[in-house]
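> Quick one: sequence plus predicted model below, questions after.
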Amino acid sequence: MTDKARLDEVLAQLDAGQDDALARLLDFLRIPSVSTDPAYRGDVRKAAEWLQGELQQLGFEARVHDTTGHPMVVAHSPRGNARSLLFYGHYDVQPVDPLELWDRPPFEPELQTGDNGKVIRGRGASDDKGQLMTFVEAFRAWKAVHGSLPTDLILLFEGEEESGSPSLRPFLREHADELRASLAMICDTGLYSDGRPAITTQLRGLVGEEVVIRAADRDLHSGMFGGLAANPIMILAQALGALKDSDGRVTLPGFYDGVNDLDDSLARDWAALGFDATDFLSKVGLSQPIGEKGRTSLEMVWNRPTAEINGIAGGYAGDGFKTVLPAEARAKVSFRLTGKQDSEKIRAAFREHIRAHVPEDCSVEFHEHGGGPASVMDISDPAFALAKQALTDEWEREAAYIGSGGSIPIAGDFKQILDMDSMLIGFGRDDDRIHSPNEKYDVESFQKGARSWARILASLR
């Protein structure tokens, strides 16, 4: 039997089993696996055990591993001599608040008719249970048709991604030999905005900092002390305002060390996407792009680092007016990183920048809020071109290599701890309302997602 014939049988099996696959997903979505709320701890374990049972039925050696937080599910297919692949997803979900904004109970999922066809409505439908199950259904179909899987597979399904993954790095280090593979597959991303399939090949890193500046031992009358006493809000505003110059570049010394210009090949691919920044901004009530001069819009959100003020507080902000010099001011600041920027060097440079603006008789303190490097995948690995062609074949649209302005820390963890690149392929859409009431996942994304993974498995075996 030819490779094409073998694949065609698997795709036919997926098509024939669509109703059963949807029923399984709805069962999975009924488990309220909210990792951030201790009240749901038992339900998070129930979801892990549900996955373990499904994988054991497919012939995987599956185990629920306890951690200091929520469980990890690890599964192995019978070992052969083929290329090994690690598949990662998470089975925990976001809280449902505000509950009153849901059109139906969030853990009573159902199929509905949406604007563009059938959708699966319920918490976790897109993030990440529906995406995770595209893996499982592809494996199921392959096993049903051929009696075995096409390559060595390792599955890692996490139960605390929505809680910041506190147990993940220790778990990866402890189980590195068991989990290490030639390539990781992560299904926690989406289609490009126009609906074409995409492989995310780079992710920005992150540095988060909170800064608190204190001056007098109490709020002061601005008439009696204004012009003489230090004003923490003014000090903080001046320091934060000096983070960028008039061209939109960050002024911290050494900030751009390790930042690379966009590769010519990727630049052409991104230009071909036809991204319209004005249209993109219009969807959030804006119209004028700003940012670093001399850079394209996609460069600025995918391939350039930035500094942003996420929150600032101090003084009197209630109704009416109160003329005070506040005793304290605070701000939350984040940096998105690209290339090989060093997150800890940037954190240190930011702190030194703030200290340089603070008078001797005032105090400043800093609170770290996470950090990690950017992830850039080596797309010279032939697997990327093969997967891109498999996606193109399934969706009948040319697949694209894209970047992401956000951060998916697991990709960096796989690189740092397990020394392997990741292929980020997902089928979510911009309107899936992840983390919001009335989350949904298109039935087309679920079905074609599973078919996509079947094609990728066939191409990489």
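Arrived safely, thanks for sending. This is a predicted model, so every value here is computed, not measured.

> make it CA atoms for all contacts and neighbour counts henceforth
Noted.

> All the strands of the stretch 101-250 of the chain, residue numbers only.
For the stretch 101-250 of the chain, strands defined by DSSP state E, counting those that start in this stretch occupy the ranges 110-114, 117-121, 152-158, 183-186, 198-203, 205-214, 220-221.

> putting a second one here so we can go through both:
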Amino acid sequence: MTEQAALDLADKGLDDSLNRLFDLLRIPSISTQPDHAPDCRKAAEWLVKELGEIGFEASTRETPGHPMVVAHAKGPEGSPHVLFYGHYDVQPVDPLNLWTSAPFEPVLVKGPTGEMEITARGAADDKGQVMTFVEACRALRAADGTLPLSVTMLIEGEEESGGVNLMPFLKANRNELKADVALICDTGMLGRGMPAITTMLRGMVGEEVTITCANRDLHSGMYGNAARNPIQLLCDILSDLRDGATGRVTLQGFYEGVPVIPEETRALWRKIGPTDADGLAPVGLSLPAGEIGYTALEQTWCRPSCEINGISGGYEDKGFKTVLPSKAMAKVSFRLVGNQNPEAIRAAFRAHVETRLPADCKAEFTAHGGSRASIVSADMPFLPPALKALEEEWQHPAAVIGCGGSIPVVTEVQEALGMDSLLIGFGLEDDRVHSPNEKYDLSCFHKGMRSWIRVLYALAAQNKH
């Protein structure tokens, strides 16, 4: 087997690989919109066809929602077995008027940095990332007639709409999907030309609370001061979620299970990551909020958070109305790290609200999901060779990083299949994921293919000592 031959074929076949990606991007597989259910199926079937052409045993698998794509290719006897995960569904395109080109007519244009960019919905999240792996397997097959290790692919169609059918599918097909390690390509790099493997993902708890005081909206002149204002009450309760002096979240037991990050790790992050001012500058800010004593990067990578995502009540239309509302509502999310328990955090939040309610007022709660954080151990045997392979391709040290977001599949794979995951992605901060004019750098697509070739060879060598 020759790694260089596969790399050469990936280079020579780049235009063809790009054309195949464009074909997939043209399918408007928006999973959250029922009218696009046929498009989701079309995307799944397109992937099955392409994977079949490069030697995989591929099929669509039915779920109560959109179909899964499952594909298998056997490697040499005794080689490791990897499970690759990605998703073919995409976000809605609204607002359409902000797109500079049709969202499902991919174009290749020169971006502000001078890099060529693939612009389309799904270019970075996650079709472009999925196709880096598919095209790497294509080059490996063409070079060697086989893959250097056994590969199973699981590509779902509901990641952008909650993924409710993934966990049941993993459990029902545990024996078929079980492998030595999962490879997930739905993350990004540390920066342009700076490869990384994400080893820390935050979990999440979402809560919606509605506070009711009076039994109807009131005239603020007739009842102001005398009747409780639910907006004021809600604001007071939400304000108490953080200590104003330290920035720490005040919920009872909130920091139980939060790990202490070693000082040497924090020092490395300060060296490789942006300063607070640089990291916040793209969004027009310069000073970090949250906990005192932590950088902005640390607060997204390794610290838990509490954020008010929406608040409403009373008169919200144009003009002015002197109303004293009956109800007020807020949506609050908590990002979790380490071993924080989502249900314990949910219970603590509800207790925080209820203990601050006057006797004649009430609160109603709606849960909006909950997932644990995920941490990949530094001792995981597949981590060092993967880091080395990325460094060889990008000619830059590969970093171990955290991610402020939540990718539930990581914990679901751990719980259902008992497997750790390596999160290797090639997205960039400016990819406008979920926004108009989503893009994926051509260099990320090209070098992403080459990276996977190197990574698969490196992982295959783990059993050849």
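Happy to help now that I have it. The structure presented is a predicted model; accordingly, all values stated were derived computationally and were not measured.

> on that earlier part again, tell me which of the strands of the stretch 101-250 of structure 1 sits most buried.
Of all those, strand 198-203 carries the top mean neighbour count, a mean of 24, counting by mean count of other Cα atoms under 10 Å.

> what range in structure 2 does it sit on?
Alignment note (TM-score structural alignment): strand 198-203 of structure 1 is matched to residues 196-201 of structure 2.

> try stretch 120-135 of structure 1
Using TM-score structural alignment, stretch 120-135 of structure 1 pairs with 118-133 in structure 2.

> Pro437 of structure 1 contacts Arg104, correct?
No: counting by Cα atoms under 8 Å, Pro437 of structure 1 sits too far from Arg104 to count as a contact (9.6 Å).

> Name the residue in these two with the higher neighbour count.
Pro437 (23 against 15; other Cα atoms under 10 Å).

> what do we get in structure 2 for that one?
In structure 2, Pro437 of structure 1 lands on Pro436 (TM-score structural alignment).

> how near is the most centrally placed residue in structure 1 to Phe225 of structure 1?
Note on structure 1: the residue nearest the mean C-alpha position is Ile408, at 3.8 Å, using Cα atoms, centre = their mean. Distance of Ile408 of structure 1 to Phe225 of structure 1, computed by Cα to Cα, to the nearest Å: 48 Å.

> Could you report the separation of the residue nearest to His446 of structure 2 when sequence neighbours are not counted from Cys185 of structure 2?
Distances taken as Cα to Cα, 6 or more residues apart in numbering place Leu14 nearest to His446 of structure 2, at 6.9 Å, with adjacent residues excluded. Using Cα to Cα, Leu14 of structure 2 is found at 19 Å from Cys185 of structure 2.

> So between those two, which is more surrounded?
Each of Leu14 of structure 2 and Cys185 has its neighbours counted (other Cα under 10 Å); Cys185 has more, 27 against 16.

> quick one, what contacts the closest residue to the more buried one other than its chain neighbours?
For Cys185 of structure 2, ignoring the flanking residues on the chain, the nearest one in space by Cα to Cα, 6+ apart is Gly425 at 4.7 Å. Contacts for Gly425 of structure 2 were tallied using Cα atoms under 8 Å, 6 or more residues apart in numbering; they are 129, 184-189, 196-197, 448.

> Identify the residues contacting the alignment partner in structure 1 of Ala142 of structure 2.
In structure 1, Ala142 of structure 2 lines up with Ala144, judged by TM-score structural alignment. The contact partners of Ala144 of structure 1, taken as Cα under 8 Å, 6+ apart, are Gln13.

> can you do 10 Å?
For Ala144 of structure 1, the residues meeting the contact criterion (Cα atoms under 10 Å, 6 or more residues apart in numbering) are 9-10, 13-14, 58.

> if you skip the residues just before and after it, what's nearest to Ile308 of structure 2?
In space, Ile308 of structure 2 is closest to Val332, 4.5 Å off (Cα to Cα, 6+ apart).

> Lys129 of structure 1 versus the aligned residue in structure 1 for Glu160 of structure 2, what's the distance?
When structure 1 is aligned by TM-score structural alignment, Glu160 of structure 2 is paired with Glu162. Going from Glu162 of structure 1 to Lys129 of structure 1 by Cα to Cα gives 12 Å.

> more crowded one of those two?
Between Glu162 of structure 1 and Lys129, Lys129 has the larger neighbour count (other Cα under 10 Å), namely 23 against 19.

> residue ranges for the helices of the stretch 151-300 of structure 1, please.
168-174, 176-179, 222-225, 232-241, 264-272, 277-282, 297-298 (DSSP state H, counting those that start in this stretch).

> Sort out which residues of the longest one are buried, please.
Using 16 or more other Cα atoms under 10 Å as the test for burial, helix 232-241 of structure 1 gives 232-233, 235-236, 239-240.
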